[in-house]
Structures are given as C-alpha cells and as structure tokens.
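Student: Predicted model and sequence below, questions to follow.
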Amino acid sequence: MRALDLDFMLGLVPIILGYLPLTMFMAAVGMICALILGALLAVERVARIPVLDQAVVVFISFFRGTPLLVQLFLFYFGLPSLMPFMSGLTGVQATIIGLTLHFSAYMAESIRAAIQGVDRSQWEASEAVGMTRIQMMRRIILPQAARVAAPTLMNYFIDMIKSTSLAFTLGVTEMMGATQKEASSSFLFFESFIVVALVYWVLVEALSFVQRRLETNLNKAFTR
C-alpha cells in the first residue's frame, strides 16, 4: 500500500480553488433564475389558471422526474441538433439552463407549500382592506411564505453548488473538471478526488453556517 502524496494534494488545492469563482457563478446565476421561475410557477399553481396549470404540472413532473445529467445532455447535445440556433450554446450556458429548470421545479413545490401554509386569516384580511390579488401576494403572502421556504431554498442552493460538478461532462473546466484533468495527468486519482471532496465539504459547511444564521434572524420576529 503506497503512502498518500501530500505534496501533490497541497499543490492541488490552489488549482481547484482557482476554479471556485466559475463554480459559484454558475450556481449563483442558476439560483437567481430558478428562484424567479420557481416563484412564478408556484403562484400559478396556487392560482390554477386553466390550461396553463396543466402545462406547469407537466413541466414540474418532467424536471423532477428525470436526472439532471440527462437534462444537461439534452440541452447541450440534443436540442442543437433540432434547433440550429442553439448550436452556439456553451457548456456554461447549458449548465446554467439545466440548473435553472431542474431546481425551479423543486422550488416551485416548496414555495407553493409555503404560500398555502400562510394562515387563511391573512388572505381574508388582505381582501377585506381592498387589496388586489397581486398586491396581496407581493405585500402580505409572499413575504411570510419566504420565511418558511428560506431554509429549503438554501438547501437547494447547496445542492446546486454540488450539482455544478456535472458541468465537466459538457467540457466545462470548473472545480471537478480541473480535478479530473490533474488526476488523469498524474494518475493520483485518490489524492485528487479526496482533495476536491474536502473543498466541496468545507464550502458546504460554510454555507450551512450562513443558513443557520439566516434561519435565526428570520425567526427572531416570531419568537417570544
């Protein structure tokens, strides 16, 4: 049994961290877009607009029921063959689109549950003072739902960061892609993958700490 090459592992850390901004960029843009789309889908699921509601149900079912990797391949390799205008799609763009659509389907259900969890008296009080449906959602319902949904949405962001590791299958050199290249050139596969695993672990733990602080701050107004 050979000893671990610690010098290689230490030297690999700054190489992997050099691709951290790209990983965070894909996750952050994907999160923002998924949150916006997920909120719109959730509001529609609550409103149940005819025809549109059936389309949204199919959308959510498809993106929750198929693997993210398959969806990434579909956007990057499949659709350009049917739609030539998508042939210029880069691996980063395909990854962001895949993350957005995949996680928006999950966020939509979480936000919908949070909206429906708002006490009925809040809806009735909003209607009593003459608020329109849009005003009610924007000023009363969504702010309260956001507090309930925030921990789950933060968990999705953490999952999204880990899911960016699939981008290397589209030729994107992010943290996982850089690790794969270093492992292939050095044949030190165990050292390479244990280092990137530790980097992801530390990153997730840091975000989990932020999540706990966020939950504490959001719940301050509701604790006695």
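Tutor: Great, that's in hand. Numbering: from 1, shown residues only.
Student: C-alpha only now, for contacts and for neighbours.
Tutor: OK.
Student: Need the residue closest to the centroid of the protein.
Tutor: residue 160 (3.7 Å; CA atoms, centre = their mean).
Student: Quick check, that one in contact with residue 25.
Tutor: No: taking CA atoms under 8 Å as the definition, residue 160 is not a contact partner of residue 25, at 11.1 Å.
Student: buried sites along the top helix by length along the chain?
Tutor: Secondary structure assigned by DSSP state H gives helix 189-219 as the longest helix of the chain. Buried positions in helix 189-219, judged by neighbour count with 16 or more other CA atoms under 10 Å: 189, 191-193, 195-196, 199-200, 204, 207-208, 211, 215, 218.
Student: Put this next to the previous one:
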Amino acid sequence: MTPAHPQDSSQKGDYPWWLVALAVIAVALAVVIVSSDIYIQVFTIVSAGIGITILVTLLGFFFATALGLGIALMALSERAVLRQIARFYTEVIRGIPILVLLFYIAFVGAPALVALINLILSPLISAGSMEPVLVRDLSLMWRAVIALSIGYSAFIAEVFRAGIQSVDKGQIEAAKALGLTRTQRFRLVVFPQAIRVILPPLGNDFVAMIKDSSLVSVLGVADITQMGKIYASGSFRFFETYSIVAYIYLILTIGLSLGLRRLEMRLRRTGQR
C-alpha cells in the first residue's frame, strides 16, 4: 500500500475558501469595470498588450527550458570541463538581476551578435549577395525574449539537475544492465520519474516569468505594463490604470497556478498507482 502524501491527509477536508474569496473579488472587480466608462476605456487599452505579454512569456520560457535542460545535462556530465562550464554559467547568470540583463542584452549583446553575424557572412556581403544585418533588424521584443531566456535558464537548470538526481540510482543501474543506451535511459527511465519532481518548481518559474515579463516595458515593448504606462502618463489616471494592470496579471498568474496545481496532483496520483 502506498503511503499518503504528508500534506494529503491534513488538506483533504480543507475547503478552498481562499479561492472563493478570490473569485468573489474578481467578479466584483469585473462588475466595476463593466459599469464604469473610465475602467472600460482603461481595460480596452491595457488589454491590447496581453498578446505580447503571453508571447514573450511563452517564447522566453520555451528557450529557457531548452537551454536550462542542456546546462543541467552538462552539470551532470562525466566530464569535469562540462561540469565546470555549467557551474560557471549558473552562478554568473543567477547573480545578475533580470533588469540589468535586459539592458545588457538589448544594448550590448544585440550589437555584438549582429557584428558577429556580419563577420561570419562577410564573404557574401563583400560579394554583394546580401546586405549586412543591422542592429535594428533585431527587434526589442526578441532582445527581451533572449534576455529572459538566458536569465531564467540558470534557475531552470538547477531545477532539472535536482529532479534528475532525485531518481533512484538503482533504477539507472538496472537500465544499464538491460543494455539501454544513455539516451534511452534518460528518455525511458530517468525523465518520466524526474518530471514529477521538476514540474512544481518549473511551474513556479513560469508564473514568475509572467510577472517578470513586465520588465520588458523598460525597452518599450508594448506589453500590458507598457500600455498601462503610456495611458497613465497621458491621462494621469494612475489608480485606475495600475489597478487594471494588476487585475490582468492576477487573472493570468492565478489561473495558471490553478492549472499547474491540478496537473501536479494528477501526476502525483499517477505515480502512486
């Protein structure tokens, strides 16, 4: 018989009153927005940035997850050089604030990347086969995506590393005895078990990235925060504007958190069968 999760028995009878309270507040705010011409106008303008916020978050998280998994595998490599490189990367990137990283990638990294691309393509450019790449060709939105991807990849790498190391070594040895290759062991044995440990902190990083995506407004990217900033600076309705901005972010993050919690519970039940 599989023992119950330590939190399951104490929380089975707990009614989610916090969720009821949030739902009541959300409905009340929705009624206020619908019944006020000012709030409707603010919501219409600010909500135009929802698409950019979601796009930046999804792209940034996708690339951060892929890069983080690669860094984690390097950290677990049998080669000391790869382990040292991975450790150097995670320690340096985790020590730099996301806002500083945004400025650095946007105004230092992007010009350097464009210069490198032009250097590689210099034979074609000299022959007149193509035009040199300009810094403005790399949009501010993509610079923000690159910065978020790099910034979060270091944290996600540690999540993957801890999750992979949580798998019982005896099962890995058994997979070796069955003749599975390193790739097959990871795909068939390690990752399916590690994902149950990885998912909760990975979901937390996704929620955090939604909130940190608001920092891209400092680059002029037209996300929710930037649209609110533009409207508030012109109308001087700061209370109404930033109340709507906070409301939209809360809807996005709480909705995502509830979805991730349900997925986590489903994976936990699957693992106990």
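Tutor: Okay, I see it. The shown structure was predicted, so the numbers you read here are calculated from the model rather than taken from an experiment.
Student: Superposed, what's their TM-score?
Tutor: The TM-score (TM-score structural alignment, normalised by the length of the first structure) is 0.92; 220 aligned residues with a CA RMSD of 1.7 Å.
Student: thinking again about what came up before, now do the same for the residue nearest to the centre of the first structure: helix, strand or coil?
Tutor: Classification of residue 160 of the first structure using DSSP: H, G, I helix; E, B strand; the rest coil returns helix.
Student: which residue lines up with it in the second structure?
Tutor: Under the alignment (TM-score structural alignment), residue 160 of the first structure maps onto residue 209 of the second structure.
Student: again, but for residue 150 of the first structure
Tutor: With TM-score structural alignment as the criterion, residue 150 of the first structure matches residue 199.
Student: Please give me every residue in contact with its match.
Tutor: residue 264 (CA atoms under 8 Å, 6 or more residues apart in numbering).
Student: can you tell me how far it sits from residue 86 of the second structure?
Tutor: 22 Å (CA to CA, to the nearest Å).
Student: cool, and residue 163 of the second structure?
Tutor: On the measure of CA to CA, residue 163 of the second structure and residue 86 of the second structure end up 16 Å apart.
Student: and what of residue 67 of the second structure?
Tutor: Distance from residue 67 of the second structure to residue 86 of the second structure, by CA to CA: 11 Å.
Student: Mind checking which of these two has more residues around it?
Tutor: Neighbours per residue (other CA atoms under 10 Å) separate residue 67 of the second structure from residue 86, with residue 86 holding more: 22 against 19.
Student: Next, the angle helix 189-219 makes with the helix or strand that contains residue 36 of the first structure.
Tutor: Per DSSP states H and E: residue 36 of the first structure is located in helix 20-47. Helix 20-47 of the first structure and helix 189-219 are oriented at 50 degrees to each other (axes from the mean of the first three to the mean of the last three CA atoms, to 10 degrees).
Student: residue range for helix 20-47 of the first structure in the second structure?
Tutor: With TM-score structural alignment as the criterion, helix 20-47 of the first structure aligns to 50-77.
Student: Could you list the buried residues of the matching stretch?
Tutor: Buried, per 16+ other CA under 10 Å, within stretch 50-77 of the second structure: 50, 52-65, 67-69, 71-75.
Student: Ok, stretch 122-138 of the first structure next?
Tutor: Quick answer for stretch 122-138 of the first structure (16+ other CA under 10 Å): 123, 126, 136, 137.
Student: wouldn't the second one be in contact with residue 138 here?
Tutor: When you say that, I think you mean residue 126 of the first structure. No: assessed by CA under 8 Å, residue 126 of the first structure is found out of contact with residue 138, at 11.1 Å.
Student: quick one, strands of the stretch 1-150 of the second structure?
Tutor: With DSSP state E, counting those that start in this stretch as the definition, the stretch 1-150 of the second structure shows no strands.
Student: Which parts of it are helices?
Tutor: For the stretch 1-150 of the second structure, applying DSSP state H, counting those that start in this stretch gives helices covering 8-11, 17-35, 37-46, 50-75, 80-94, 98-104, 110-120, 122-126, 140-165.
Student: Between these, which one is closest to residue 273 of the second structure.
Tutor: helix 8-11 (15.4 Å; CA to CA).
Student: Find me the equivalent region of that closest one in the first structure.
Tutor: So helix 8-11 of the second structure sits over no part of the first structure, by TM-score structural alignment.
Student: packing partners for that helix?
Tutor: Identification of packing neighbours for helix 8-11 of the second structure by 3 or more CA pairs under 8 Å, 6 or more residues apart in numbering; DSSP states H and E yields no helix or strand.
Student: buried residues in it?
Tutor: In helix 8-11 of the second structure, no residue is buried by neighbour count (16+ other CA under 10 Å).
Student: gap between residue 112 of the first structure and residue 133 of the first structure?
Tutor: 16 Å.
Student: cool, and residue 51 of the first structure?
Tutor: 20 Å.
Student: now swap in residue 14 of the first structure and tell me
Tutor: 51 Å.
Student: Could you do residue 15 of the first structure as well?
Tutor: When residue 15 of the first structure is compared with residue 133 of the first structure (using CA to CA), they lie 51 Å apart.
Student: same question, residue 222 of the first structure
Tutor: 25 Å.
Student: mean per-residue distance, the helix or strand containing residue 202 of the second structure to the first structure?
Tutor: Here residue 202 of the second structure, judged by DSSP H and E, is contained in helix 191-212. Mean deviation of helix 191-212 of the second structure relative to the first structure after superposition (mean CA distance after the TM-score superposition for the first structure): 0.9 Å.
Student: Quick one: work out the angle between that helix and helix 140-165.
Tutor: Using the same axes, to 10 degrees: helix 191-212 of the second structure against helix 140-165 is 150 degrees.
Student: That'll do, ta.
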